[in-house]
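Colleague: need coordinates for the following:
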Amino acid sequence: MEGPFFLRSVLVVLVAVAGVYFIDRRRQQQKHALLPPGPPGSPHARYPPRLIQSWIEQYGPVISLRQGNDVLVIIGRHSEATQLLEKQGACFVDRPHSVAGSEILGRGMRFMLLSTCDRLRRFRKAAHTHFQPKATLAYDADQTSFARNIVIDLLDDPDSHQSHVKRFSGSVTLRVIYGKTTPVSLTEDPCILHLKRMVPVVQGALLPGAYKVDHFPILRYIPWYGRQLKKWGEEEYKALTSWLSQYKSQMMTDSGPQGTFTEQETAYFLGSLVGAAFDTTQVAISTIMMAAARFPEAQAVVHAQLDAVVGREAPPTFAEWASLTELQAFVLEALRWRPVNPFGAPRRASKDVFLVNSQNGYCIPAGATVFGNHWCIARDPDVFPNPDRFIPKRWIGPDGNINSDLKAYSFGFGRRTCVGSNLAIRSLYIASVTIFWAFRIREDVKRPIDDTAFCTWDRIAPKAPRMNVAHLREVMGTLGKAA
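Modeller: The predicted structure follows:
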């Protein structure tokens, strides 16, 4: 009797397993049938911004690419980004699991790649404490002094303007995060040298299809797989723990994160902030300078308001910020025209999300990787008419102030908005206003700018200063020469 009973039991189990499998498969097929339309292609491939823009124009504001059960969803219009990533942002807080970028390069502690967990909550709480608007005011004097150093550096070596901007970004970042007070050198400072080497590595690891280990995690346990990746991970760990040890005495201990973080968590928390701030700030300032060179008429409008509000005797400070609406609009338009991160940062849908305004009932399935594509969103013609034209005035309302109804997403969306955005905005302002006040920026006529290449900021140059050089050097030193 045991034989037939055993066979019947096995048969029942097999039927049950098969039933669950086919029900789940049917459910997945139904969900995939509700996916937003999109072109044929792999969700793991890399696609240039203008190609994605053409897909958005062809298929609609939200598109998808699918391969098996892997789904990539790209949001390319302003209203859909607001609806999904802002109003329903709780469904898109998580990041896609990244073995290469998070685990191998970050030991599971890289702030920007964490999904919902206790560590993310503690990291965000610490970051919000230190980067809330009132807290960032404490760094005004440092940012102002570092910005004035850019002018001195440009007077001494105008051809190396990108390096001067990087030094500004590195100086602010290391001062705020680590309390570093010694001068920053792009060619000798260990922190800067490591950042210049590792930031592209981490960014590359996050691109779709960059490493097979993200799709086959077992590969990380194979000794000969990803040797260079693992070497970079060890190098990152040693650098971050070394920086923490080196600068610990200069950091604020009473209000710092050490009380709730382990030593390793503190190292990766601070290192994540440094890596993100150093790269994005210098790229944003270079983009603003490139826009000034490409659009001299718009630059002239900023100069006219600077002369009226600030004058030419003393350099600008944060006190004039609210009155310099033309500069604010110019910066907003530059970051819309050429977003710092055209692709956006990846999210992971934590549950099925249906598109509210979709007549076809389109659904973003749980587990899908979701991008709010900054390049396409910033070119939504319904929000930004003539999107390929550089029009700073679009950001100024009828009352002459910045139009608060026009939402810029330069720093991300919803709960994953850049935690350091308050500090970053102040850095962009003081660096830009100081450079504009001191110089007119022109295009190198011998090497015209290809502003679609995303890497041609070396083809601009400050013209002769807008005032006497001796006077300029004198007033730029009024706060003292900083690092």
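
Colleague: every contact and neighbour count from this point should use C-alpha atoms.
Modeller: Will do.

Colleague: could you pull out the strands in this structure for me?
Modeller: Here the chain has its strands, by DSSP state E, at 62-67, 70-75, 346-348, 353-354, 363-364, 369-372, 441-443, 460-462.

Colleague: make JSON lines from these and add distance to residue 469 and mean neighbour count to it.
Modeller: Shown next, in JSON lines, are the strands of the chain (distance: least, CA to CA, whole Å; neighbours: other CA atoms under 10 Å):
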{"stretch": "strand 62-67", "distance to residue 469": "53", "mean neighbour count": "20"}
{"stretch": "strand 70-75", "distance to residue 469": "49", "mean neighbour count": "23"}
{"stretch": "strand 346-348", "distance to residue 469": "47", "mean neighbour count": "23"}
{"stretch": "strand 353-354", "distance to residue 469": "59", "mean neighbour count": "16"}
{"stretch": "strand 363-364", "distance to residue 469": "58", "mean neighbour count": "22"}
{"stretch": "strand 369-372", "distance to residue 469": "45", "mean neighbour count": "24"}
{"stretch": "strand 441-443", "distance to residue 469": "16", "mean neighbour count": "22"}
{"stretch": "strand 460-462", "distance to residue 469": "13", "mean neighbour count": "23"}
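
Colleague: any chance of those strands in CSV, plus distance to residue 477?
Modeller: Putting these into CSV (distance: least, CA to CA, whole Å) gives the following:
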stretch, distance to residue 477
strand 62-67, 51
strand 70-75, 47
strand 346-348, 43
strand 353-354, 55
strand 363-364, 55
strand 369-372, 43
strand 441-443, 22
strand 460-462, 20
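
Colleague: and of the ones you listed, who's closest to residue 416?
Modeller: For the strands of the chain, proximity to residue 416 was assessed by CA to CA; strand 346-348 is nearest, at 9.0 Å.

Colleague: compare with the first, here's sequence two:
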Amino acid sequence: MGTGTILLVVFLLVVLYYARNVGSRPKDYPPGPPTLPIIGNLHLMPSKHPHLQFKKWADEYGPIYSLVIGTNVLIVISSGAVMKELLDKRSGIYSSRPNLYVGQHLLSGGLRMLLMEYGKTWRRVRGTVHDHLNVKAAKSYVPYQDLENRNMLIGFLDDPKRWRDHLRRYTFSLTTQMIFGFRCTNINDPKMHQLFDGFAEFSEAINSPAAALLDAFPFLQYLPAALMPIKKRAMQLHEKERDLYVGHWLNVKKAIQNGTANPCICVDLVNSQNTDGFSDNLAGYISGSLLEAGSDTTYATLLGFIQAMLLFPEVVEKAQDELDRVCGDSIPTLEDEPSLQYIRGCVKESLRWMPTAIMGVPHAVIQDDTYRGYRIPKGAGVMWNVWGIHYDEKQFPSPHIFDPLRFADNFQSSAEATLNPDASKRDHFQFGAGRRVCQGMHIAERSLYLGIARLLWAFDIKKGKDENGVEITPNPADLTEGLLVQPKPFPVKIVCRSEKRAEILRTEWKKVEDKLDVNGQWEKIPEGMFFKEYKPL
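Modeller: This next block holds a predicted model:
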């Protein structure tokens, strides 16, 4: 036997030795479904509606179980109490992200804050963002929210068939004002639609079976794109997304340096770039990530709310009774919120009933840990199964029913509920946990309140009809696929409740429209905004 042959045999023996346990579940891991050699549980991973299968596994294996996916392990948390113990109380080691090849490297160029691993860059970016999205700063954006909400209501009044686009413009324009300093005034704006459509493609691609395969067996990442079409598609999506995000950034950066930009979050990013050396690509993705987060999730939650109103018309009746009693013929404001507990319940129930981050965004543990006698290995992905928790009968009885009264005695804000040491008192788990908790929850909660309260005060939401005049009842289980989901399109009939309410809407819009210039932009930015000043080099 020649030397080359001996070396080949030794190499194969070494490979077989290290691969002998690939796909198997060590006895000290949390329980889970039976595995197969090499692939583990990969063959069991559902290609559609994975939240349903993950809930079944939770019912069978308990509030913490494990899935072995090729060379990787995923710990799945399906209990608020376990989530509190690990992701909150042990956040120092549970706040990283798995190394997602397709999601972070190909789709995002390693720049997306949402998927960034825990480290110096993430902490620096997080600190900059926190300055602008904390409780104090969030309150200063109320004039933006009020303006965009009134504009949305006029859209519902004048062109109800485009109600989805009015919702999109509402959440998008609010976010562009905070981040870039300009309003989106047109529901046909191509950059707005590119954001929503592009993010939907990103969400679907990152959760695709092909993406999971490349993470499970990293050696496949070296295959050419011709053999792995997901690679070519992901790089194309990234190129389009980068052009959008960096384009927005470079435009506002130039305006800031020229002194022609309105106050906005990007002013602080320009300052950070001057002192910390942020690249334009990273700054573009920081601002772009904030844009997608502030636009898409609130929009999707409002979609879910409108669908719920078609399925549970008794909620519309109760909500409108409360609104008429408290507000009468005055448009609801944030000052009315303490007196509108049923509406507050609608907001909380919307976030629970149809969570857009349906299985959360996986964390990763940065060192070996033990919990309840189970070993959780360093590098393991840790998923908080939002759907599984929200549809746990023990915490939320009759979970498929949209019932705002389940929060009749819950007077917490989302932030307060997130910090509540008793996980059973938390209203929903949509905004995450630990150091990865959503920083924009204060803003999102106000946008949802204004959207829900004013839409129900002004409009009736009714089922659409088919060509034969038969009402169409949407199926709440018919959701888009991906990391973030939303109801698939369904018909709705939007009708203003009275001519008087329509007149009031126009009067209320006129009050703020007079503060805008001919292009629909603020003539003068409202006072009290929480923005920093530009400090040129």
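
Colleague: related to what we said a few turns ago, closest one to residue 473 of structure 1 among the strands of structure 1?
Modeller: Of all the strands of structure 1, it is strand 460-462 that lies closest to residue 473 of structure 1, at 15.4 Å by CA to CA.

Colleague: against structure 2, where does that closest one fall?
Modeller: Aligning strand 460-462 of structure 1 against structure 2 (TM-score structural alignment) gives residues 492-494.

Colleague: structure 1: which residue goes with residue 169 of structure 2?
Modeller: Checking TM-score structural alignment: residue 169 of structure 2 goes with residue 167.

Colleague: go on, residue 116 of structure 2?
Modeller: Under the alignment (TM-score structural alignment), residue 116 of structure 2 pairs with residue 114 in structure 1.

Colleague: residue 416 of structure 1 matches what in structure 2?
Modeller: Checking TM-score structural alignment: residue 416 of structure 1 goes with residue 436.

Colleague: which residues sit in contact with its match?
Modeller: Applying CA atoms under 8 Å, 6 or more residues apart in numbering to residue 436 of structure 2 gives the contacts residue 95.

Colleague: can you tell me how far it sits from residue 399 of structure 2?
Modeller: 26 Å (CA to CA, to the nearest Å).

Colleague: again with residue 208 of structure 2
Modeller: Residue 208 of structure 2 is 28 Å from residue 399 of structure 2, where distance means CA to CA.

Colleague: then residue 348 of structure 2?
Modeller: Distance from residue 348 of structure 2 to residue 399 of structure 2, by CA to CA: 13 Å.

Colleague: what does residue 279 of structure 2 give?
Modeller: 46 Å.

Colleague: those two: which is more packed in?
Modeller: Shown here are residue 279 of structure 2 and residue 399; by other CA atoms under 10 Å, residue 399 has more neighbours (17 against 11).

Colleague: with adjacent residues omitted, what lies nearest to the aligned partner of that one in structure 1?
Modeller: Residue correspondence to structure 1 (TM-score structural alignment): residue 399 of structure 2 is matched to residue 387. Excluding the flanking residues, the one nearest residue 387 of structure 1 by CA to CA, 6 or more residues apart in numbering is residue 379, at 5.0 Å.

Colleague: residues contacting the one you found?
Modeller: For residue 379 of structure 1, the contacting residues are 77, 387, 388, by CA under 8 Å, 6+ apart.

Colleague: tell me which of the residues you listed you also see in structure 2.
Modeller: Contacts conserved in structure 2 for the contacts of residue 379 of structure 1, using both residues aligned by TM-score structural alignment, their matches' CA atoms under 8 Å: 387, 388.

Colleague: which parts of the stretch 151-300 of structure 2 are helices?
Modeller: Taking DSSP state H, counting those that start in this stretch as the test, the helices found in the stretch 151-300 of structure 2 are 163-180, 190-206, 209-216, 229-258, 265-276, 280-311.

Colleague: so which of those is the most packed in?
Modeller: The highest average neighbour count among those, using mean count of other CA atoms under 10 Å, belongs to helix 163-180 at a mean of 25.

Colleague: average gap between that one and structure 1?
Modeller: Comparison of helix 163-180 of structure 2 with structure 1 after fitting gives an average deviation of 1.0 Å (mean CA distance after the TM-score superposition for structure 1).

Colleague: orientation of that helix relative to strand 492-496 in degrees?
Modeller: Counting by axes from the mean of the first three to the mean of the last three CA atoms, to 10 degrees, helix 163-180 of structure 2 lies at 80 degrees to strand 492-496.

Colleague: run the chain-centre distance for helix 163-180 of structure 2.
Modeller: 15 Å (CA atoms, centre = their mean, to the nearest Å).

Colleague: that one - contacts with which helices or strands?
Modeller: Where contact means 3 or more CA pairs under 8 Å, 6 or more residues apart in numbering; DSSP states H and E, helix 163-180 of structure 2 is packed against helix 142-158, helix 229-258, helix 265-276, helix 280-311.

Colleague: relative to residue 450 of structure 2, which of those helices is closest?
Modeller: Evaluated over these, closeness to residue 450 of structure 2 peaks at helix 142-158, with 7.0 Å, by CA to CA.

Colleague: now for the closest one, which elements pack on it?
Modeller: If you count contacts as 3+ CA pairs under 8 Å, 6+ apart, helix 142-158 of structure 2 packs onto helix 163-180, helix 441-458, strand 492-496, helix 499-513.

Colleague: rebuild the ones you listed as JSON lines, extending it with distance to residue 419 of structure 2.
Modeller: Shown next, in JSON lines, are those (distance: least, CA to CA, whole Å):
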{"stretch": "helix 163-180", "distance to residue 419 of structure 2": "25"}
{"stretch": "helix 441-458", "distance to residue 419 of structure 2": "13"}
{"stretch": "strand 492-496", "distance to residue 419 of structure 2": "37"}
{"stretch": "helix 499-513", "distance to residue 419 of structure 2": "36"}
